[in-house]
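**Q** coordinates only, sequence not included:
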């Protein structure tokens, strides 16, 4: 079964360009993962400091491989001081069949 989620966070005032740069670089790497099916990054139209990432992985193993990727830790460490939350807020989704 596919693993689908939203990750969301808010850039601190003045940090939105740096967050966007980090996300663009990270997205290129994630999209190359064998088990990644989607990694789409958005900002909220009415609140451009709010970032939303829609992620889809082939299955639980692919998601685990994503979490274990060597570039994930450095990305999260660089992101942490630039966002208002203590970490990305993850919402896991199930398909409505």
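**A** Alright, I've got the coordinates. Note that this is a predicted model, so its numbers are computed, not measured.

**Q** from here on, just use CA atoms for contacts and neighbour counts.
**A** Noted.

**Q** now do the strands in this structure.
**A** For the chain, the strands defined by DSSP state E cover 3-10, 36-44, 47-57, 89-93.

**Q** compute the inter-axis angle for the second one and strand 3-10.
**A** When you say that, I think you mean strand 36-44. When axes from the mean of the first three to the mean of the last three C-alpha atoms, to 10 degrees is applied, the directions of strand 36-44 and strand 3-10 differ by 30 degrees.

**Q** quick one: contacts of strand 36-44?
**A** 23, 27, 30-31, 49-58, 62-63, 66 (C-alpha atoms under 8 Å, 6 or more residues apart in numbering).

**Q** adding another structure so you can compare the two:
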């Protein structure tokens, strides 16, 4: 069994900015996957509400998630480009244990 930290984020884009958010999220995901503490980073777009996105992130621990939020790519892509395009966002962290992969 492996301890890990899971984050589930829901981003609700302004309807007129949904396609911009959809284009930026893969860039953020790609950069985030290179972080030393990142285990997985997945982005999904709601089929019925295409302005809603769910991001599931797995890190080795909560400190690795904190490092993610302090990273240059999160500041440049997440904070500066994506967040201003959103109506709302929710970010919830969970401790997990189990087999990853």
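**A** Received, thanks. Predicted model only: the values in this text are computed from it and were never measured.

**Q** circling back to that earlier point, for the strands of structure 1, give me a markdown table that also has distance to residue 75 of structure 1 and mean neighbour count.
**A** Below are the strands of structure 1 laid out as a markdown table (distance: least, C-alpha to C-alpha, whole Å; neighbours: other C-alpha atoms under 10 Å):
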| stretch | distance to residue 75 of structure 1 | mean neighbour count |
| --- | --- | --- |
| strand 3-10 | 14 | 19 |
| strand 36-44 | 15 | 16 |
| strand 47-57 | 14 | 18 |
| strand 89-93 | 15 | 12 |
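
**Q** CSV for those, including distance to residue 70 of structure 1?
**A** Formatted as CSV, the strands of structure 1 follow (distance: least, C-alpha to C-alpha, whole Å):
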stretch, distance to residue 70 of structure 1
strand 3-10, 19
strand 36-44, 15
strand 47-57, 17
strand 89-93, 20
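
**Q** quick one: which of those is nearest residue 78 of structure 1?
**A** Among the strands of structure 1, strand 3-10 comes nearest to residue 78 of structure 1, with 13.7 Å by C-alpha to C-alpha.
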